[in-house]
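K.L.:
build me a model:
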Amino acid sequence: MSTTTKKTRIIYWTSTGILALFIIPGFFFAGSEMALKGTAHLGLPLWFHWELSIAKFIGGLVLILPFFPKRLKEWAYVGLGIDFISAFIAILAVDGAGGMWYSPIVCFVFLVLSYTTFHQLWADKKY
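P.N.:
Now for the predicted structure:
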């Protein structure tokens, strides 16, 4: 294995792991008072909160587990990307530039890093 491929694998699994550690446990706290108040604060309906929590949990699992097909991983990246961009817009629209507006951007950066290294590894068939 070349040094470049090894470095790419480390970056891929680190960025994907950090992303999964942020996304997957959130599902288990979706019913918490803080999560429900945060959704209400943004003006989103309760059904959307649950739908998004379940979808993010599934998307996080698809990214972290290696046996899922490439096409399904692509859709997980797309869905999570839309989620992070939408969260950024929603937080800015409601709270302005204060608060945790940067949190979805940080997650989006890890998502893009994971996505680009995933494709580098897939092109080299070293995934």
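
K.L.:
hey, let's count contacts and neighbours off CA atoms from now on
P.N.:
OK.

K.L.:
who touches the host helix or strand of L61?
P.N.:
Using DSSP states H and E, L61 sits in helix 46-64. For helix 46-64, the surrounding residues in contact (Cα atoms under 8 Å, 6 or more residues apart in numbering) are 16-17, 19-20, 23-27, 30, 36, 39-40, 68, 72-73, 76-77, 79-80.

K.L.:
pull out the buried residues from that helix.
P.N.:
For helix 46-64, the buried set under the neighbour-count rule, 16 or more other Cα atoms under 10 Å, comprises 49-50, 52-57, 59-64.

K.L.:
now, which of the residues you listed sits nearest F84?
P.N.:
K56 (10.4 Å; Cα to Cα).

K.L.:
what about the residue nearest to the spatial centre of the chain, which helix or strand?
P.N.:
By Cα atoms, centre = their mean, the chain has its centre lying nearest to L80, at 4.8 Å. For L80, the host element (DSSP H and E) is helix 70-95.

K.L.:
before we compare anything, build this one as well:
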Amino acid sequence: MKTKTVKILYWVFTALFAFMMLGSAIPDIISMPAAVEGIHGKLGYPLYFIPFIGVAKALGAIAILIPGYPRIKEWAYAGLMFDLIAATYSLMCIPNPDAAWYFNLLPLALGASSYIFYHKKLKATAV
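P.N.:
Down below sits the predicted model:
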């Protein structure tokens, strides 16, 4: 695959992934009632966890968008994927058929694609 194509795909997947993660972080940071109801009311997590996880998601999304800093970027990808995997598992564990855990497959796929193309981009530019 050409270097230009790899870079374009990397930025498309990364921008979409960061947009989704920031979009889910903002309601958590400001503790919107819908976020509190979903995370605390339905899943049972403590109230102090909601803004914490929101700030962590926002920092992770910013970290994957900033060029350079490969070690921070690796940690950001890991943290965001852990968050999504934990959210998916939490939704699967509650006995509510309305809990659409399969929606989390989209950001998981975007995160995996972004990460894969991040490493392809690194490899293509190193040559």
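
K.L.:
quick one: TM-score?
P.N.:
The TM-score (TM-score structural alignment, normalised by the length of the first structure) is 0.88; 123 aligned residues with a Cα RMSD of 1.6 Å.

K.L.:
about what we covered before: are any of the contacts of helix 46-64 of the first structure buried, and which?
P.N.:
By 16+ other Cα under 10 Å, the contacts of helix 46-64 of the first structure give 16-17, 19-20, 23-24, 26-27, 30, 36, 39, 73, 76-77, 80 as buried.

K.L.:
filter these down to the ones in strands?
P.N.:
Residues of those located in strands (DSSP state E): none.

K.L.:
max pairwise distance over those residues: which two?
P.N.:
L36 and K73 (28.4 Å).

K.L.:
ok, back up a step: make JSON lines out of the buried residues of helix 46-64 of the first structure and add distance to A90 of the first structure.
P.N.:
Shown next, in JSON lines, are the buried residues of helix 46-64 of the first structure (distance: Cα to Cα, whole Å):
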{"residue": "H49", "distance to A90 of the first structure": "13"}
{"residue": "W50", "distance to A90 of the first structure": "17"}
{"residue": "L52", "distance to A90 of the first structure": "14"}
{"residue": "S53", "distance to A90 of the first structure": "16"}
{"residue": "I54", "distance to A90 of the first structure": "19"}
{"residue": "A55", "distance to A90 of the first structure": "18"}
{"residue": "K56", "distance to A90 of the first structure": "17"}
{"residue": "F57", "distance to A90 of the first structure": "20"}
{"residue": "G59", "distance to A90 of the first structure": "21"}
{"residue": "G60", "distance to A90 of the first structure": "21"}
{"residue": "L61", "distance to A90 of the first structure": "25"}
{"residue": "V62", "distance to A90 of the first structure": "25"}
{"residue": "L63", "distance to A90 of the first structure": "25"}
{"residue": "I64", "distance to A90 of the first structure": "27"}
